[in-house]
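In: for reference, the sequence and a predicted model appear below.
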Amino acid sequence: MNDEGGHDAAAVSIAGGEVLFPARYRCPHCGAAGFASQDAPRGVIEETTVVRRRVDAGSAGDVCLARVRTAGGVVVIARLDAALPVGTTVALFVDDRHRVLARAAA
C-alpha cells in the first residue's frame, strides 16, 4: 500500500518471470497464479493526450493521460495530475479506485 491507499508494486510471475503492472489474477503468458512483489515500476512517458469531454462526467474537467513504457518493457496508459512532457520519468501506482496513475519521479 502507498500513502494514498493504492498499490505501488508490480507483480512478477513466479512460473514465467513476466512482469505485470498492474497485477493480475493470472499471468496472461503462462497462466500461473503465483506472483512475487517487485518495487513500484518507473517508466518514461512516450505520448500524452487530454480527454476534454467524458460521458456522464458533467463538468469534471480535463483528464491528462500518458502512454508510459517501463524499464521492463510493459506499456501502460496512466492518468496524470497535470500534463507532463514526453520523455519525463514517472513513478506508477494504482489508486484505491483501480486507476493507474503516474507522477513525475523524484
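Out: That came through fine. From a predicted model like this one, the values you see are computed outputs, not experimental measurements. Numbers count the residues shown, from 1 in each chain.
In: drop to CA atoms for contacts and neighbour counts, all remaining ones
Out: Noted.
In: ok, residue 74 touching residue 21?
Out: Yes: the pair residue 74 / residue 21 is scored as a contact, 7.4 Å apart, by C-alpha atoms under 8 Å.
In: then this one, side by side with the first:
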Amino acid sequence: MSETVLAIQRCNACGEAVFPARYRCPRCGAAQWSSEPTAGGAVEESTVVRHRVGAEGAGDVYLASVRTLAGPVVIARSETALCAGDAVALAIDDAMRVWARAR
C-alpha cells in the first residue's frame, strides 16, 4: 500500500487551516489556499466498528479523531486500537483513506 503525507489547506488571507479542502474559507470567505503537509497529531477520541452491514466477517475497523499539528481534526483509520492522547503519524493511501499510525 503506497501512502502520501496528509496535506491540509491554509487560507492565504487569514491563515485558517481546514480539512478537507473547501472552496471558501469558513472564517473570512477568501478563496485562495496554500497546501501544507501535516505529518501527525494527537488522538482526541477513538472507537471500533465491530459489525458492518453487508460486511460479515470483514473484521474490526478502528477509527480515531485526530487533532493535527496544524489544527484541524481529521477522522482516520488505524490498524490497531488507539487511546486519547496517543501521538500518531498521518498518511493518505491510494484509496484516499486517512490512516493514523502510532509513533
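Out: That came in fine, so what should we check first? All values derive from a computational prediction rather than experimental measurement.
In: longest strand of structure 1?
Out: strand 42-51 (DSSP state E).
In: where in structure 2 does the next helix or strand after it align, residue-wise?
Out: Per DSSP states H and E, the first helix or strand lying C-terminal to strand 42-51 of structure 1 is strand 63-70. Counting by TM-score structural alignment, strand 63-70 of structure 1 pairs with residues 61-68 of structure 2.
In: equivalent analysis for stretch 97-104 of structure 1, please.
Out: Stretch 97-104 of structure 1 corresponds to residues 95-102 in structure 2, going by TM-score structural alignment.
In: contacting residues around the matching stretch?
Out: 6, 64, 75-79, 82, 86-93 (C-alpha atoms under 8 Å, 6 or more residues apart in numbering).
In: quick one: residue 45 of structure 2 and residue 81 touch, right?
Out: No: look at residue 45 of structure 2 against residue 81 with C-alpha under 8 Å: they stay out of range, at 10.7 Å.
In: find residues that contact each of those two.
Out: Joint contacts of residue 45 of structure 2 and residue 81 (C-alpha under 8 Å, 6+ apart) do not exist.
In: before we move on, back to that, ok, and the most crowded of the contacts of stretch 95-102 of structure 2?
Out: Of all these, residue 90 has the most neighbours under the rule other C-alpha atoms under 10 Å, reaching 28 neighbours.
In: residue 66 of structure 1 contacts residue 48, correct?
Out: Yes: here residue 66 of structure 1 reaches residue 48: they are 4.2 Å apart, a contact under C-alpha under 8 Å.
In: helices along structure 1, start to end?
Out: Read by DSSP state H, structure 1 holds no helices at all.
In: where do the strands of it begin and end?
Out: 10-13, 19-20, 35-38, 42-51, 63-70, 75-80, 89-94, 100-104.
In: so where is the second one in structure 2?
Out: Mapped onto structure 2 with TM-score structural alignment as the criterion, strand 19-20 of structure 1 occupies residues 17-18.
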